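Peer 1: What follows is a protein structure lacking sequence information:
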């Protein structure tokens, strides 16, 4: 009886331990089964399970510190979504996606970008209480800082300010409060159109309704950017520029400010300069010092800019090809005018060659690029129309 009594006393704690152990093992196995589903799905996407667990740990640490309001279920992947397979296939091919992104689900493709500044902290959805509708770029040297300061102040907070620095000096501009909100791009001894080709791709500037591509030597005392935009919209201009006050000699009559007008689209030039009343430089013409492009027009003009012809000479005669009818959609805004100061600042960035001043070498390059561009344009169009002739001549007409 004593032995039986002792064994019964020992048996009860052993049974209790078994129940506890069984419960623990069950919970543990349930946990493993629960987390296996998202890991199986993520493995098919090429995401190592260990990496996902590490990300979860980092995210949970961030959650505890109050760094995010999202729940772990919404981070990186939806754990309820499964493998994403359709009809047994996990391959994605969407021909309508941008070239090179055909293997991505359309919902993840971010085809456009912008110059909006974002914070390094907080909710990304709350970064931009206001998104500027327009973009203005200046190609600048530090010596023209006071002139640029006056110019920038003519543009409201509805404009993103982008400075291209050809002299490599950027940090000194922080003396101006607005400079701390501007975008600064620096490359020594480069021109406005070199920058435009490399940093103003249509998909980068897509959020902006209008793009100002301006020089640094413009007097803006009689200019207001918001009023300018109103007139551009009113008169349906896709490509435009402010009228030029004839303080110094003007190269073209078309860009000269005409008193008493809001906008003009035609002018009279010297005999023989225009092949027709609706042709440059009598119409469908603006200069390259202070052009303003609509988003749609810029998408065409950007592709016309040649990668190696960095001064842009000749573009003013060709931009008409990007809008139709050009003589109605290209014009000069007289009611908001500027002064072209004609400072040879970029010319000083050249180099002395065999008895030539730096600016002389730059000017010669400009003229050479003009003839090269117009020749390329003519040859390209000739080749295109020739290909059409060959195509039509190869089509057999049934008898």
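Peer 2: That came through fine. Only a predicted model underlies this, so the values are computations on that prediction, with no experimental measurement involved. Residues are numbered from 1 along each chain as shown.

Peer 1: use CA for all of it now, contacts and neighbours both
Peer 2: Noted.

Peer 1: quick one: contacts of stretch 131-144?
Peer 2: Outside stretch 131-144, the residues that touch it by Cα atoms under 8 Å, 6 or more residues apart in numbering are 116, 148, 157-167, 169-170, 172-173, 191-192, 205, 207-217, 345.

Peer 1: In the stretch 51-200 of the chain, mark out all the strands, start to finish.
Peer 2: Using DSSP state E, counting those that start in this stretch, the strands of the stretch 51-200 of the chain run over 134-140, 159-165, 183-186.

Peer 1: Minimum distance to residue 222: which of those strands has it?
Peer 2: Across the strands of the stretch 51-200 of the chain, residue 222 has its closest neighbour in strand 134-140 (17.4 Å, Cα to Cα).

Peer 1: Tell me how far the closest one lies from the chain's centre.
Peer 2: Distance of strand 134-140 from its chain centroid, counting by Cα atoms, centre = their mean, to the nearest Å, is 12 Å.

Peer 1: Kindly report the same for stretch 372-381.
Peer 2: Counting by Cα atoms, centre = their mean, stretch 372-381 comes out at 27 Å from the chain centroid.

Peer 1: Give me the packing partners of the longest helix along the chain, helices and strands only.
Peer 2: Assignment by DSSP state H gives helix 2-44 as the longest helix of the chain. Applying 3 or more Cα pairs under 8 Å, 6 or more residues apart in numbering; DSSP states H and E, one finds that helix 2-44 contacts helix 49-64.

Peer 1: Flag every buried residue along the helix it packs on.
Peer 2: Counting neighbours by 16 or more other Cα atoms under 10 Å, one finds that the buried residues in helix 49-64 are 49, 52, 56, 59-60.

Peer 1: ok, those vs residue 124, which is closest?
Peer 2: So of those, ranked by how close each gets to residue 124 (Cα to Cα), first place is residue 59, at 16.0 Å.

Peer 1: The structure to be compared is supplied as follows:
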């Protein structure tokens, strides 16, 4: 017997069931059409211009792209091109899966599997800006480093082959540009995307005595005390230096000091805190990314940079410090001391 609906029309049970099934199928079909609709480029539809003259499908396509971050740019040939705005600048046309935004300084073989190129992957990078006269001192410093360190030498005197007498030099990276200082090299060869694989970057002078320095122990203390920018404590025979960077005998690390009256407007600012000198700084990967952007292209000696480093970490008075338990001697040998440019001796 039929069922009386609100309209007063009597329907048979079979007809009611058929309508219900048809409705469900229609809803499901419409759902899938709606889900797949955004992937269809509306610019591909060809409607008669006299039928729908006012619709701008390109605008609608771009509106959807602004939401997803991906959009297709139609070339003159009609072949769609990718544009991924979240890719690094200049790589927007590439699929994200093939983009390699950074690199490294690892040495590669000319043959074999790339995965077998590195027996040990260095964790830290140490750079020295050197002249041949200091090769004995640099040899002593490098011998204090473990296999976790990649060594990079910047040669300001243009003499590189003479370093081959050291076995470690054959595994080091050598960059030779005459009469330049370490900050010139750092700006051009230590871009954050190049040194990204290294946890810490040492940017050191050539005249440092390391008899009482152990690099691995230094890293342990830096991690333990949460230092993003640091340096070893300077031993008493290091010549003229700031009070902040002098080695203390009663602590592993110190992050503040007392200077002469009136020298510090606040106990948490340089030179009383948040301060290291520029002869032997050590940067974490994240801190160096900021510092690199702060270095100006015409920076030569780096004077004043030590007072500005605090802008790259927060809170600076807690993340910048001096490691007393691992100390060095600053021998105060002028870098580029015998290099003359335009009649002026660079020191």
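Peer 2: Structure's in. What do you need? Just so we're clear, the structure is a prediction, and the values are computed from it rather than from any experiment.

Peer 1: picking that back up, of all the strands of the stretch 51-200 of structure 1, which lies closest to residue 64 of structure 1?
Peer 2: Of all those, strand 183-186 sits nearest to residue 64 of structure 1, with 34.9 Å by Cα to Cα.

Peer 1: Specify, as a residue range, where the closest one falls in structure 2.
Peer 2: Mapped onto structure 2 using TM-score structural alignment, strand 183-186 of structure 1 spans residues 173-176.

Peer 1: In that stretch, which residues are buried?
Peer 2: So, applying 16+ other Cα under 10 Å, buried residues of stretch 173-176 of structure 2: 174-176.

Peer 1: can you put those in a markdown table and add distance to residue 330 of structure 2?
Peer 2: Supplementary listing: the buried residues of stretch 173-176 of structure 2 in a markdown table, determined by distance: Cα to Cα, whole Å:
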| residue | distance to residue 330 of structure 2 |
| --- | --- |
| 174 | 24 |
| 175 | 24 |
| 176 | 24 |
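
Peer 1: in stretch 339-347 of structure 2, what counts as buried?
Peer 2: Within stretch 339-347 of structure 2, judged by 16+ other Cα under 10 Å, the buried ones are 339, 346.

Peer 1: mind checking what residue 254 of structure 1 lines up with in structure 2?
Peer 2: So, by TM-score structural alignment, residue 254 of structure 1 is matched to residue 244.

Peer 1: show me the contacts for its match.
Peer 2: By Cα under 8 Å, 6+ apart, the neighbours of residue 244 of structure 2 are 255-259, 271-273, 275-276, 322.

Peer 1: ok so, going back, could you dump the strands of the stretch 51-200 of structure 1 to a markdown table with distance to residue 349 of structure 1?
Peer 2: Formatted as a markdown table, those follow (distance: least, Cα to Cα, whole Å):
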| stretch | distance to residue 349 of structure 1 |
| --- | --- |
| strand 134-140 | 12 |
| strand 159-165 | 12 |
| strand 183-186 | 14 |
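
Peer 1: between those strands, which gets nearest to residue 322 of structure 1?
Peer 2: strand 134-140 (19.7 Å).

Peer 1: At which residues are the helices of the stretch 51-200 of structure 2 located?
Peer 2: 57-68, 135-142, 182-189 (DSSP state H, counting those that start in this stretch).

Peer 1: so how far is residue 340 of structure 1 from residue 364 of structure 1?
Peer 2: 21 Å (Cα to Cα, to the nearest Å).

Peer 1: Could you check which of these two is surrounded by more residues?
Peer 2: residue 340 (22 against 11; other Cα atoms under 10 Å).

Peer 1: Alignment lookup: that one to structure 2.
Peer 2: Per TM-score structural alignment, residue 340 of structure 1 is aligned with residue 330.

Peer 1: my guess is its match meets residue 211, correct?
Peer 2: No - using Cα atoms under 8 Å as the test, residue 330 of structure 2 is too far from residue 211 to be in contact (11.6 Å).

Peer 1: quick one: contacts for residue 207 of structure 2?
Peer 2: 134, 137-138, 330-333.

Peer 1: For ChimeraX, what selects the buried ones among these?
Peer 2: Of those, the buried ones go into a single ChimeraX selection, burial set by 16+ other Cα under 10 Å:
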select :137,138,330
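
Peer 1: before we move on, the earlier item: out of the strands of the stretch 51-200 of structure 1, which comes closest to residue 121 of structure 1?
Peer 2: strand 183-186 (19.4 Å).

Peer 1: Now do that closest one: which elements does it pack against?
Peer 2: Helices and strands touching strand 183-186 of structure 1, by 3+ Cα pairs under 8 Å, 6+ apart, are strand 159-165.

Peer 1: The strand it packs on corresponds to what range in structure 2?
Peer 2: Mapped onto structure 2 using TM-score structural alignment, strand 159-165 of structure 1 covers residues 149-155.

Peer 1: what do you get for stretch 134-147 of structure 1?
Peer 2: Using TM-score structural alignment, stretch 134-147 of structure 1 pairs with 124-137 in structure 2.
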